[in-house]
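Q: Fold the following for me, if possible:
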Amino acid sequence: MTETKTHTLDAAGAEITYDVRDAADGGPAGDPVLLLVGSPMDAAGFATLGSYFTDRTVVTYDPRGVGRSPRTDGAPENTVEEHADDLRRVIEALGTGPVDVFASSGGAVNALALVAGHGDLVRTLVAHEPPSARVLADHEVVLAVCADIHATYLREGTGPAMVKFFSVVSRKGPFPADWADEPLASPAEFGLPTEDDGKRDDPLLGLNMRTCTGYLPDFDALRAAPTRIVVAAGKESEGEFPARAAAEIAASLGTGLSVFPSHHGGFLGGEYGREGAPEEFARALRAALRTGE
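A: Sure, this is the predicted structure:
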């Protein structure tokens, strides 16, 4: 593997840090840069997945408000449009022409917004489990749940809010109307802090929870874009909120849903203490980038 070079660029209200690892031996002719995008996950989460693409130049970055990309304006929440503009700036700074993008979770929502506005910058987008609640039949309930997580974080801190978040990501199927009456575990049962540290800058619970899930993709713009769009979900994620949203987005685009190995973090190889099936996932991603299937 070649040396990774780190760069920074100024964006509206943030300083964005991104990493470029050139392909070993130059890579095959004609392959564009591969941009790996998460949110709120930072570049470190793609260490394992990137290791399966040494034949291509791989770019990762820390989204605004995460890791090495601090917000400079003190805004309490990020918007999807801001994230999309950050991605535009990174791609244009590369100066290589259109790139391929693998984007997961909130990163997939942001990448869909990027393609809707600047499809000329992306050859192929693989959008993996974008948690866009507004495409779901039960969207009003899901958005209320996400708003409650955000409000709980602002009111009580990380521990109680994360307990509610865990209940969301583990649920299979639509959310019931009486979700607020369901019993919850204590933060201690998950090894979470029981005391409020007073901080309110968590990128998941504070900066992105409401804006990411509340974004509705511009389907007309996506269908008109020159980008080939592959929408994917993990085999083990069936019935979960982000996978359900992925299926609805794929149906709206008329592309069909691509099923990838493992779960929501199927590309992880131990990052953040979570294991997926990264080798199998990388094979599926390579095939999707090559054929769109």
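Q: use CA for all of it now, contacts and neighbours both
A: OK.
Q: just so I have it, where are all the helices in the stretch 151-293 of the chain?
A: Using DSSP state H, counting those that start in this stretch, the helices of the stretch 151-293 of the chain run over 158-169, 209-213, 219-224, 241-253, 278-291.
Q: and for comparison, fold this next one:
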Amino acid sequence: MTTPTTGSLRVPGSTLHYEVRGRGPLLLLIPGGTGGAAAFDGVADDLAAEYTVATYDPRGIHRSPLDDAEAGQRVSEHADDALRLLDRLSPGEPARVFGTSSGAIAALHLLTARPERVARLVAHEPPVVEVLPDAAEHRALLARVQETLRTQGLMPAMAAFAAGLTKGGETADPQAEPESAPKAEPSAGPGTERLLLPPQAAARAEQTMADLPYFVGRIVPRFMAYTPDTDRLAALSDRLVLACGQDSRGELPYRPAAFLAERLGKELHHFPGGHTGLTTHPAAFGEALRKAFHA
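A: The predicted structure is shown next:
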């Protein structure tokens, strides 16, 4: 794996850690969840054969600390962080952008707010559930997760969230996590499992667990309450690619992208794996992403 060049960027309320590899036009990769820049380790080197690939830890995640650890989070603020990275790394040219999950929500806002800075956006499973006809059910899921977090703690809240995502947002018992529920990557498992991992993976597991309360408590409720400007997206649809995991059908993260693709008259691209295909199928996922930018 190529050692990237690292840098830091001061933004209002945080200092972002970012990494750069390769040469060519800029490709900014925006992670979802608690993944940070490391989420793209499996694809960045291959993409760097064609692009200058920039990855980063979003504000509040890992090496991008918040000035105020209790600060509320807004999609527009995260999108502005991405814009500031584009301005630093590609000031004279619009860039290609990829976002996954919550990172795809920030990327959609970036496209609608500053379209002149985005040459093409690939948005993978942005959970913008407010566009769906049954949005009220998903608001109830989010409220249930936050109440579970407040009264029972992190892991029961994660179980309720995972079950709701798998079932499309249906009511789920937070104490019972079905076998089909999306799991955190193995590095985020119980401490006894992490002891069996290589040191680098174990360290990443510890960081994932450390970032989960912030993600579940402050990113999830604000990002999944976000409503994209669909009229603006329609006007910019020539530079938007909507993508889903081929194994995600029937799950909540799949539905908003599929709904938007139909509404905008766009082809829905299918990437290998499910919502976490970037982690489970990195080589095939990276190749699908490369093709999406050439489609």
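Q: After superposition, what's the TM-score, could you say?
A: Counting by TM-score structural alignment, normalised by the length of structure 1, the TM-score of this superposition works out to 0.83. Behind it: 265 aligned residues with a CA RMSD of 2.4 Å.
Q: Name the stretch among the helices of the stretch 151-293 of structure 1 that sits most buried.
A: Among the helices of the stretch 151-293 of structure 1, helix 209-213 has the highest mean neighbour count (mean count of other CA atoms under 10 Å), at a mean of 24.
Q: what range in structure 2 does that helix sit on?
A: Under the alignment (TM-score structural alignment), helix 209-213 of structure 1 falls on residues 220-224 in structure 2.
Q: Tabulate the helices of the stretch 151-293 of structure 1 (CSV), appending distance to residue 65 of structure 1.
A: Shown next, in CSV, are the helices of the stretch 151-293 of structure 1 (distance: least, CA to CA, whole Å):
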stretch, distance to residue 65 of structure 1
helix 158-169, 16
helix 209-213, 13
helix 219-224, 27
helix 241-253, 22
helix 278-291, 27
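Q: Could you work out which of those reaches nearest to residue 92 of structure 1?
A: Ranking the helices of the stretch 151-293 of structure 1 by proximity to residue 92 of structure 1 (CA to CA) places helix 219-224 first, at 19.8 Å.
Q: distance from that closest one to structure 2 after superposition?
A: Compared with structure 2 after fitting, helix 219-224 of structure 1 deviates on average by 2.2 Å (mean CA distance after the TM-score superposition for structure 1).
Q: Can you pull out the residues in contact with that helix?
A: Applying CA atoms under 8 Å, 6 or more residues apart in numbering, the external contacts of helix 219-224 of structure 1 come out as 112, 115, 116, 117, 119, 252, 253.
Q: Strands of the stretch 1-150 of structure 1, residue ranges please.
A: 4-11, 14-21, 34-37, 58-62, 99-104, 122-128 (DSSP state E, counting those that start in this stretch).
Q: From residue 20 of structure 1, how far out is the counterpart of residue 277 of structure 2 in structure 1?
A: Using TM-score structural alignment as the criterion, the counterpart of residue 277 of structure 2 in structure 1 is residue 266. Per CA to CA, to the nearest Å, residue 266 of structure 1 is found 23 Å from residue 20 of structure 1.
Q: Of the two, which one has the most company?
A: Neighbour count, other CA atoms under 10 Å: between residue 266 of structure 1 and residue 20, residue 266 has more, with 26 against 20.
Q: how about CSV for the strands of the stretch 1-150 of structure 1, with distance to residue 152 of structure 1 added?
A: Output for the strands of the stretch 1-150 of structure 1, formatted as CSV (distance: least, CA to CA, whole Å):
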stretch, distance to residue 152 of structure 1
strand 4-11, 30
strand 14-21, 26
strand 34-37, 28
strand 58-62, 26
strand 99-104, 25
strand 122-128, 28
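Q: Quick check: which of those is nearest to residue 85 of structure 1?
A: Closest approach to residue 85 of structure 1 among these (CA to CA): strand 4-11, 8.2 Å.
Q: Can you tell me which of the strands of the stretch 1-150 of structure 1 is nearest to residue 213 of structure 1?
A: strand 99-104 (13.4 Å).
Q: in structure 2, what residues pair with that closest one?
A: Taking TM-score structural alignment as the measure, structure 2 aligns residues 95-100 with strand 99-104 of structure 1.
Q: what comes into contact with the matching stretch?
A: Residues outside stretch 95-100 of structure 2 that contact it (CA under 8 Å, 6+ apart) are 25-32, 86, 104-107, 117-126, 293.
Q: and that stretch, how far from structure 1 on average?
A: On superposition with structure 1, the mean distance recorded for stretch 95-100 of structure 2 (mean CA distance after the TM-score superposition for structure 1) is 0.9 Å.
Q: and the residue most central in space within structure 2, how far is that from residue 234 of structure 2?
A: In structure 2, the centroid-proximal residue (CA atoms, centre = their mean) is residue 32; its distance is 2.1 Å. Counting by CA to CA, the separation of residue 32 of structure 2 from residue 234 of structure 2 is 24 Å.
Q: Equivalent analysis for residue 263 of structure 2, please.
A: Distance from residue 263 of structure 2 to residue 234 of structure 2, by CA to CA: 9 Å.
Q: Could you find the closest non-adjacent residue to the alignment partner in structure 2 of residue 65 of structure 1?
A: In structure 2, the residue paired with residue 65 of structure 1 according to TM-score structural alignment is residue 60. Once flanking residues are discounted, residue 60 of structure 2 sits nearest to residue 66: 5.2 Å by CA to CA, 6 or more residues apart in numbering.
Q: Count the residues that sit near the one you found.
A: Count around residue 66 of structure 2 with other CA under 10 Å applied: 18.
Q: Hmm, it is touching residue 13, no?
A: Yes. Residue 66 of structure 2 is in contact with residue 13 according to CA atoms under 8 Å; the separation is 5.9 Å.
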